[in-house]
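In: Please work out how this folds:
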Amino acid sequence: MSQMIFVNLPTSDLDRADKFYSSLGFTKNDTFSDENATSWFIAENILVMVLREEFFSGFLVNGDVAVTGSGRRECLNALSAETREGVDQFVANALAGGGEIYRPADEPFPGMYQAAVQDPDGHVWEIAWMSPEAIENPGA
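Out: Have a look, this model is predicted:
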């Protein structure tokens, strides 16, 4: 079996989170979805698991608590886009699904176009496209 990655995120509203992740074009994985969690394929071996806060908390130890909403960030989930237009489409889909702009689209250096959105629970998803030239000659 190939190695997989599961990004596990708590949610305060599973139905609202499902609307958001569906709007991004992710494919629901019914095998790992139930009344406590919904699983979404981002790619063949990459899934996001959205878990009700109470269920998510059952996996935590040492007094840790689930975090949703704005404020402190432990991670930024980052995805690549196949085209510059793909970045803009991802952002548009996120907004249509109830997300918000976290960081507007910009081009921090030639050949890299990026933006970031947050889901309804405040989890941030970055999306970036890099031109083939930028990939082949980083820093040039």
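In: Please make it C-alpha for all contacts and neighbour counts, starting now.
Out: Fine.
In: For the spatially most central residue of the chain, give me its contacts.
Out: Of all residues in the chain, the one closest to the mean position by CA atoms, centre = their mean is residue 125, 4.0 Å from it. Contact analysis of residue 125 by CA atoms under 8 Å, 6 or more residues apart in numbering lists 76, 77, 78, 79, 116, 117, 118, 119.
In: Equivalent analysis for residue 53, please.
Out: With contacts defined as CA under 8 Å, 6+ apart, residue 53 is in contact with 10, 11, 12, 66.
In: wait, is the residue nearest to the centre of the chain part of a helix?
Out: No - counting by DSSP: H, G, I helix; E, B strand; the rest coil, residue 125 falls outside a helix, being strand.
In: Next, the second sequence, to be compared with the first:
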Amino acid sequence: MASKMIFINLPVTDLERSKSFYETLGWKVNQDFTDENAACIVIDDNICAMLLTKSFFTTFSTRPIGDTTATVNGLYTLALGSAQEVDTLVDAALSAGGTEEVNADKRAQEAQVGMHGRTFLDPDGHQWEPFFMAYPGAN
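Out: Take a look at the predicted model:
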């Protein structure tokens, strides 16, 4: 059986700016699925973000595109291998023009269960939440 993959489709205002942002995070552009309307960003072997120009994005749904700069439309949570990986990814996002959203109550709750997480917004306001949690019995 073939492994499953997830593709997160994100509307973007400026495709080149968004490609550059995600490349700064260390993620790669798959040129086979990239053109003037879309870019495939490879996050992991089975996870990709499809950056779609807003005009192209509207061809996939009759519903209007949400304003991600004013409202939350989704939380893209990514489990990483260490707290350092979380910090490195968020620091890269900030250096590339992203912004960090700090929720002290959420961080306190995460710390109680041994989790380290941070939140960043990409230039279009899409909310990413990388985290690390040491599971009992994990090496």
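In: Spatially nearest residue to the aligned partner of the residue nearest to the centre of structure 1 in structure 2 (excluding sequence neighbours)?
Out: Taking TM-score structural alignment for the superposition, residue 125 of structure 1 sits opposite residue 128 in structure 2. Nearest non-adjacent residue to residue 128 of structure 2, counting by CA to CA, 6 or more residues apart in numbering: residue 76, 4.7 Å away.
In: What about that neighbour, how many residues nearby?
Out: Neighbours of residue 76 of structure 2 under the rule other CA atoms under 10 Å: 12.
In: Structure 1: which residue goes with that one?
Out: In structure 1, the residue matched to residue 76 of structure 2 (TM-score structural alignment) is residue 77.
In: Please look at its match and residue 122 and confirm they touch.
Out: No - if you go by CA atoms under 8 Å, residue 77 of structure 1 and residue 122 don't touch, sitting 11.6 Å apart.
In: can you give me the helices for structure 1?
Out: Counting by DSSP state H, structure 1 has helices at residues 14-23, 53-57, 84-96, 132-136.
In: Redo these as CSV? Include distance to residue 41 of structure 1.
Out: Formatted as CSV, the helices of structure 1 follow (distance: least, CA to CA, whole Å):
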stretch, distance to residue 41 of structure 1
helix 14-23, 10
helix 53-57, 19
helix 84-96, 15
helix 132-136, 26
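In: Show me the one of the ones you listed that comes nearest residue 30 of structure 1.
Out: Closest approach to residue 30 of structure 1 among the helices of structure 1 is made by helix 14-23 (12.3 Å; CA to CA).
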